[in-house]
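Colleague: based on what follows, work out the 3D shape:
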Amino acid sequence: MRHLIVLAASVVVTVALAGCELAPKESYQNGYRGTGMDTVMVKASAAADDVPAPPYDPPGTDGAPAGGIYENLQVLGGISDEQFNYTMAAITAWVSPAEGCNYCHNPENMASDEKYTKVVARQMLRMTRDINGSWADHVGQTGVTCWTCHRGEAVPSEHWTLPADSTRGSIARNKHGQNDPVSNSAYSSLPNAAVARYLLGGDEPQVARVVSKGRFPSPANTTSVMEAEQTYAMMMHITQSLGVNCTYCHNAQSFQSWSTSNPPRKTAWYGLNMVRAINHNYIAPLTDVLPDNRKGEMGDPFKANCNTCHRGQNKPLGGYPMAKDYPALWMSAVATPPVTTAQAADEAPSDEAP
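Modeller: So this is what the prediction gives:
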């Protein structure tokens, strides 16, 4: 009987572990053998088949500015009429293929801003241009389009909102902001608000590194176990979103060391700052514009995190250059993120950083 129980338990454990390994993986040795630097990642899909083709042959960029032809063009007024219509056709396919142009526009008055979706779309256009224009250290020359996040849906399926206040109620029901299996903490018991701490924005970025500088607490050593748990939750979110393990960025001999880390760690560092800028500069200001059904339990709008773009791949859609045919999305940024690429370069992380 004992053998049957052990066998049944083994089957359950095997099935449970297999549930965590649904996608095919690939691994390779990164560095010398025995250094714990085997990198494991989810195999990329055929990205070229996942990205819609341009709506028609891309037109040239010459021609009269669209702003002189159409009314109320607050973002794309400087591009040519042909580029404007081409870009609008692509956006429709990326965001509202079923609803068409009427999802954002009143067909009787295309210039009207009466639909909130048009106000949101305008803000997202500013954001997309800013990402492509200011964050090359993260998106490179691949760039992003609306499809990067939306994938044919009006609202990206991968988003996050602030967790509900779990401190209310009796002592027995107070979970102290953790022990809820939510995607933001990789379905672990770690703090639910870790993503909010690092990706919500604000004047001072939260450094996602926790290494104690001494044995005991002191004014110079304020590192706590609680902070370490939040950092670990954020790191788990990143690895799950990118479909990689820790050594994709870090050296297992010293997770703190930048000089021995892999190049993707710096790319990820810029990415964290970029997502903070997105949520702070472009999404948070839409709080009063969006209806309640596009907000979370705490009344905040749906926001971006790593999985919004990556969807389990180390490069969104396998690194396919999805923005190459859309010059209108590469124009100068309108807004400046709290931490720009130039500032980030001046503040590049070092081994001495806290």
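
Colleague: hey, let's count contacts and neighbours off CA atoms from now on
Modeller: Fine.

Colleague: now stretch 35-43, how far from the chain's geometric center?
Modeller: In terms of Cα atoms, centre = their mean, to the nearest Å, the centre of stretch 35-43 is found 22 Å from the chain centre.

Colleague: hmm, I was thinking of stretch 281-298
Modeller: The chain centroid and the centroid of stretch 281-298 are separated by 17 Å, computed with Cα atoms, centre = their mean.

Colleague: buried ones in it?
Modeller: By neighbour count with 16 or more other Cα atoms under 10 Å, stretch 281-298 contains the buried residues 281, 282, 283, 284, 286, 287, 290, 295, 296.

Colleague: of those, closest to residue 177?
Modeller: residue 296 (16.0 Å; Cα to Cα).

Colleague: what comes up buried for whichever helix or strand residue 241 is part of?
Modeller: Assigned by DSSP states H and E, residue 241 falls within helix 225-242. Residues 227-242 are the ones in helix 225-242 that count as buried (16+ other Cα under 10 Å).

Colleague: could you do stretch 299-316 as well?
Modeller: Judged by neighbour count (16+ other Cα under 10 Å), stretch 299-316 contains these buried residues: 299-316.

Colleague: this one next, for a side-by-side:
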Amino acid sequence: MNRGISIATGVAAFLGLAAVAVIFSQTERPPMETVQRGYRGTSMLEIYNPRFVADERAANKVPVSLPRLPDVGGKAGTVYKNVQVLKDESVGNFTRLMASITTWVAPVQGCAYCHNVQNMADDTLYTKRVARRMIQMVQHINGDWKSHVAQTGVTCYTCHRGNPVPSYIWYNNPGPVQAGGFAQAPAGKNHPAAIANDSSLPFDPLTPFLEHAENIRVQSTVALPGTDNSSIKQTDWTYSLMIHFSQSLGVNCTYCHSTRSFGDWSQSTPQRMTAWYGIRMVRDLNTAYLDPLHSVFPPARLGALGDSPKVNCMTCHQGVYKPLFGVSMIKDFPELTVTH
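Modeller: Model (predicted):
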């Protein structure tokens, strides 16, 4: 009898220790660092793990730019055939940008990733047609969305980081198969997804808010019930999106919001306005540039529902509050700031 109790006790102790080990493996060990971003005693703090920050700095190093050449000689659109974008660049600086894009996007595959090297003017490869539109998208961001990117801007490297396909793209998520009949619809909840940090919140907050323009704001501005009919279900979707923002920028809620009143713009940080424009910029890029490329992408590049790959906050930010920690590359590539 005692032997049985001892075995049971040992098994229980082992399972308990295993459970504790699993729990602690999911936590971050101290020390942590905090940065005060508001008045004392208001919990307006950013919390950082210095070990994560060290990894992020290593992952966000900016490549050395090729030196820009004097703008002399013939124009690319005159010397080369089928140059539809950047046609007014000198041949030297046009070639310099092409070499840079190769480094940023396809360092292993080289020029042949986008070009038929036997006929550089040929548009047969889908990658060339996509790249052309992506250059126009970068110019559009730098020229028309300064409300979000300011003078820092973006280049192809901001998203691609040496990969032909950016590491952080997304597709419309159909979710798991739902039972028919009178089964309750889960409203996207309780199906853990990385985009919502494996929480019970809706697994695809990106489609309604970063492709479509559903209303994100759910918090009432008055204490008593009134005309605000936002439901808890709607609030779940908003909070799932907020988790995506937090993960993408590596920040807390207080990076944009005041702890006293999340909805009050007058008490919010300046970054909230930057984020407001960023949401609209991402929608613009998805609907005006990426969704229309659906017919250009091959089936292997489309999502489960046949949609084009799209961008979100993580595509550029990749875990830090400013992409590449705010280092600007466009000062070396002014041709990427001009919208044609």
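
Colleague: care to give me the TM-score?
Modeller: Put the two chains on top of each other and the TM-score (TM-score structural alignment, normalised by the length of the second structure) is 0.87; 325 aligned residues with a Cα RMSD of 2.6 Å.

Colleague: what comes into contact with the helix holding residue 241 of the first structure?
Modeller: Under the criterion Cα atoms under 8 Å, 6 or more residues apart in numbering, residues 41, 183-186, 188, 190-191, 193-195, 198, 208-210, 245-246, 306-307, 310-315 lie in contact with helix 225-242 of the first structure.

Colleague: out of these, which are inside strands?
Modeller: Of the contacts of helix 225-242 of the first structure, the ones assigned to strands by DSSP state E are residue 41.

Colleague: and for the alignment partner in the first structure of residue 218 of the second structure, the neighbour number?
Modeller: If you follow residue 218 of the second structure across to the first structure using TM-score structural alignment, you land on residue 210. When counting by other Cα atoms under 10 Å, one arrives at 18 neighbours for residue 210 of the first structure.

Colleague: and the nearest residue to residue 210 of the first structure once chain neighbours are set aside, how far from residue 166 of the first structure?
Modeller: Leaving out its chain neighbours, the residue that sits closest to residue 210 of the first structure by Cα to Cα, 6 or more residues apart in numbering is residue 228, at 5.7 Å. According to Cα to Cα, to the nearest Å, residue 228 of the first structure stands 20 Å off from residue 166 of the first structure.

Colleague: aligned partner of residue 86 of the second structure in the first structure?
Modeller: Residue 86 of the second structure maps onto residue 76 in the first structure, by TM-score structural alignment.

Colleague: kindly confirm my reading that that match is in a helix.
Modeller: No. Counting by DSSP: H, G, I helix; E, B strand; the rest coil, residue 76 of the first structure is located in no helix; its state is coil.

Colleague: the residue nearest to it when sequence neighbours are not counted - how many residues pack around it?
Modeller: If the residues on either side of it in the chain are set aside, residue 76 of the first structure comes closest to residue 84, at 6.9 Å by Cα to Cα, 6+ apart. Using other Cα under 10 Å, residue 84 of the first structure is surrounded by 22 other residues.

Colleague: ok, residue 84 of the first structure - contacts?
Modeller: 66, 76, 328.

Colleague: of the residues you listed, which are reproduced in the second structure?
Modeller: Using both residues aligned by TM-score structural alignment, their matches' Cα atoms under 8 Å, the second structure keeps these contacts from the contacts of residue 84 of the first structure: 66, 76.

Colleague: closest to residue 321 of the first structure among the contacts of residue 84 of the first structure?
Modeller: Among these, and counting by Cα to Cα, the member closest to residue 321 of the first structure is residue 328, at 14.9 Å.

Colleague: what does that closest one align to in the second structure?
Modeller: Residue correspondence to the second structure (TM-score structural alignment): residue 328 of the first structure is matched to residue 335.

Colleague: same thing with residue 30 of the first structure?
Modeller: So residue 30 of the first structure corresponds to residue 37, using TM-score structural alignment.

Colleague: list the contacts for its match?
Modeller: 44, 45, 46, 255.

Colleague: tell me the one among those nearest to residue 168 of the second structure.
Modeller: Using Cα to Cα, residue 255 comes nearest to residue 168 of the second structure of the contacts of residue 37 of the second structure, at 22.0 Å.

Colleague: in contact with that closest one, which residues?
Modeller: By Cα under 8 Å, 6+ apart, the contact set of residue 255 of the second structure is 37, 45, 46, 269, 271, 272.

Colleague: how much space between the corresponding residue of the first structure for it and residue 34 of the first structure?
Modeller: Superposed on the first structure with TM-score structural alignment, residue 255 of the second structure falls opposite residue 248. Shown here: residue 248 of the first structure relative to residue 34 of the first structure, a distance of 16 Å by Cα to Cα.

Colleague: now do residue 258 of the first structure
Modeller: Computed as Cα to Cα, the residue 258 of the first structure to residue 34 of the first structure distance reads 20 Å.

Colleague: once aligned to the second structure, how far is the stretch of helix or strand residue 48 of the first structure belongs to on average?
Modeller: For residue 48 of the first structure, the host element (DSSP H and E) is helix 47-50. Superposing on the second structure and averaging over aligned pairs (mean Cα distance after the TM-score superposition for the first structure), helix 47-50 of the first structure comes out at 6.3 Å.

Colleague: surely residue 264 of the first structure meets residue 249?
Modeller: Yes. Using Cα atoms under 8 Å, residue 264 of the first structure is in contact with residue 249, at 5.2 Å.

Colleague: quick one, which of those two is more surrounded?
Modeller: Between residue 264 of the first structure and residue 249, counting by other Cα under 10 Å, residue 249 is the more crowded of the two (22 against 15).

Colleague: roughly how far apart are that one and residue 22 of the first structure?
Modeller: Note on residue 249 of the first structure: its distance to residue 22 of the first structure, by Cα to Cα, is 23 Å.

Colleague: coming back round to it: report the distance from the helix holding residue 48 of the first structure to the chain centre.
Modeller: Computed by Cα atoms, centre = their mean, the chain-centroid distance of helix 47-50 of the first structure equals 20 Å.

Colleague: residues of stretch 173-193 of the second structure that come out buried?
Modeller: 173, 188, 189, 191, 193.

Colleague: tell me the two of those that are most distant?
Modeller: By the measure Cα to Cα, 173 and 189 form the most distant pair in those, at 12.8 Å.

Colleague: and for those two, which residues touch both?
Modeller: residue 203.

Colleague: coming back round to it: now render the contacts of residue 255 of the second structure as TSV, adding distance to residue 129 of the second structure and secondary structure.
Modeller: Below are those laid out as TSV (distance: Cα to Cα, whole Å; DSSP: H, G, I helix; E, B strand; the rest coil):
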residue	distance to residue 129 of the second structure	secondary structure
37	45	coil
45	45	strand
46	42	strand
269	40	coil
271	35	helix
272	35	helix
